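Have a look; sequence and predicted model below, questions after that.
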Amino acid sequence: MTPAALADFLHEHIPLSRAMNVTAVRASVEEVVLEAPLEPNINVHGTMFGGSAATLGLLAAWSVLHLRLEAEGISNQLVIHRTEMEYLKPIAGTAQAVARLEGADWASFLHTLDRRGKARLKVNAALVFNGEPAARLAGEFVAILER
């Protein structure tokens, strides 16, 4: 899927992404990079609202897992089970969320998904502002097979 196609998909299926003006910089089965400008996500302090930062990270993490499952032809419902967000510094401009599947035990995930019809996988996203880490999201996602 191209970055533009991913952004269109998110805007259509997760309308909040459109309101946040989320764009996709990179979109592959290995890495997704999403970007959001400050203006539609600003808080009273002139920095990015924490909920917007968390949503940007969550969208990136969900997207990389979604793209990998789609590429493998696995029809599923993909939902978030749990997230944890760590804010390292204020984001005073456009932020990027970078999510990768590296380090994930993909084989065990697929085995459990096939055997039980659902499986969990942890995916991390790093939020970057001005080339430096600004926040980290750890998400645990559940894929449920559609049979």
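Right, received. Where do you want to start? Numbers count the residues shown, from 1 in each chain.

rest of the way, CA atoms for contacts and neighbours
Fine.

Skip ahead from the longest helix anywhere in the chain and say which helix or strand is next.
Taking DSSP state H as the criterion, the chain has its longest helix at helix 50-71. Once the chain leaves helix 50-71, the next helix or strand it forms, by DSSP states H and E, is strand 76-87.

ok, residues contacting that following strand?
Here strand 76-87 makes contact (Cα atoms under 8 Å, 6 or more residues apart in numbering) with 54, 62, 66, 69, 134-146.

how much space between the residue most central in space within the chain and G117?
Nearest to the geometric centre of the chain sits A60, at 2.0 Å (Cα atoms, centre = their mean). For A60, the distance to G117 (Cα to Cα, to the nearest Å) stands at 24 Å.

putting a second one here so we can go through both:
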Amino acid sequence: MSDSVPASMAPTRLEQFLHAKIPLTAAMGIRVIQTGPELLILEAPLAPNINHLGTVFGGALHTLPTLACYAALWTLLVEGGLDGHVVVKESHAHYRAPVRGTFRATCARPSPELTATFFDELRRFKKARMDLHSVVPGASGKPAVEFSGSFVAVV
């Protein structure tokens, strides 16, 4: 994994990619806040994601961290010079507290060792799986949502 994210993965470029390829991201008002080498952060406003209780709809609280993990793995492919597809294989979310405003999902980028193993499998088998985790922080600073997912990349 590189120490810096290439210009093609700057927040604005990644946001454009997501809005073009996954229209739901535009409808949800998702913005890419950070695409650094250690952390990827997405953000969405309450208004297009609100439920009848005035809090963020549970589906949106599952979607944003799913997309944070998806984007983290997709940017990894781009950084590795590979043109491929990423799909979610399995996901789980634990809802700990309601979210009442603009919300963010953070996904830690995988370690260099995990990344190397992933790329070895991908080059060998043209397909590789990676488990990723994301958190939606709550107002208290504690996680409002803890997400884990298994993603597959195919080249």
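Perfect, I can see it now. This structure is a prediction, so every number in the text was calculated from the model and none was measured.

tm score of chain vs chain?
TM-score for the superposed chains, counting by TM-score structural alignment, normalised by the length of structure 1: 0.92, backed by 145 aligned residues with a Cα RMSD of 1.4 Å.

whereabouts in structure 2 does the longest helix of structure 1 align?
The aligned range for helix 50-71 of structure 1 in structure 2 is 58-79, by TM-score structural alignment.

What is the mean deviation of that stretch from its aligned residues in structure 1?
Superposed on structure 1, stretch 58-79 of structure 2 shows a mean distance of 0.7 Å to its aligned residues (mean Cα distance after the TM-score superposition for structure 1).

List the buried residues of that stretch.
58, 60-77, 79 (16 or more other Cα atoms under 10 Å).

who touches it?
Applying Cα under 8 Å, 6+ apart, the contact partners of stretch 58-79 of structure 2 are 1-2, 5-6, 9, 14, 28, 35, 40-44, 49, 83-88, 91, 93, 104-107, 109, 132-136, 145, 147, 149, 151, 153.

distance between it and the chain's centre?
Centroid separation for stretch 58-79 of structure 2 versus its chain: 2 Å, with Cα atoms, centre = their mean, to the nearest Å.

V25 of structure 1 touches V33, doesn't it?
Yes. Counting by Cα atoms under 8 Å, V25 of structure 1 touches V33, with 5.3 Å between them.

Of these two, which one has the most company?
Between V25 of structure 1 and V33, V33 has the larger neighbour count (other Cα atoms under 10 Å), namely 26 against 17.

Can you tell me how far the more buried one is from T83 of structure 1?
Distance, V33 of structure 1 to T83 of structure 1, using Cα to Cα: 18 Å.

again, but for D105 of structure 1
As judged by Cα to Cα, D105 of structure 1 and T83 of structure 1 stand 18 Å apart.

Which residue of the two possesses the greater neighbour count?
Shown here are D105 of structure 1 and T83; by other Cα under 10 Å, T83 has more neighbours (16 against 11).

Which residue in structure 2 aligns with the more buried one?
In structure 2, T83 of structure 1 lands on S91 (TM-score structural alignment).

Kindly report the same for L38 of structure 1.
So, by TM-score structural alignment, L38 of structure 1 is matched to L46.
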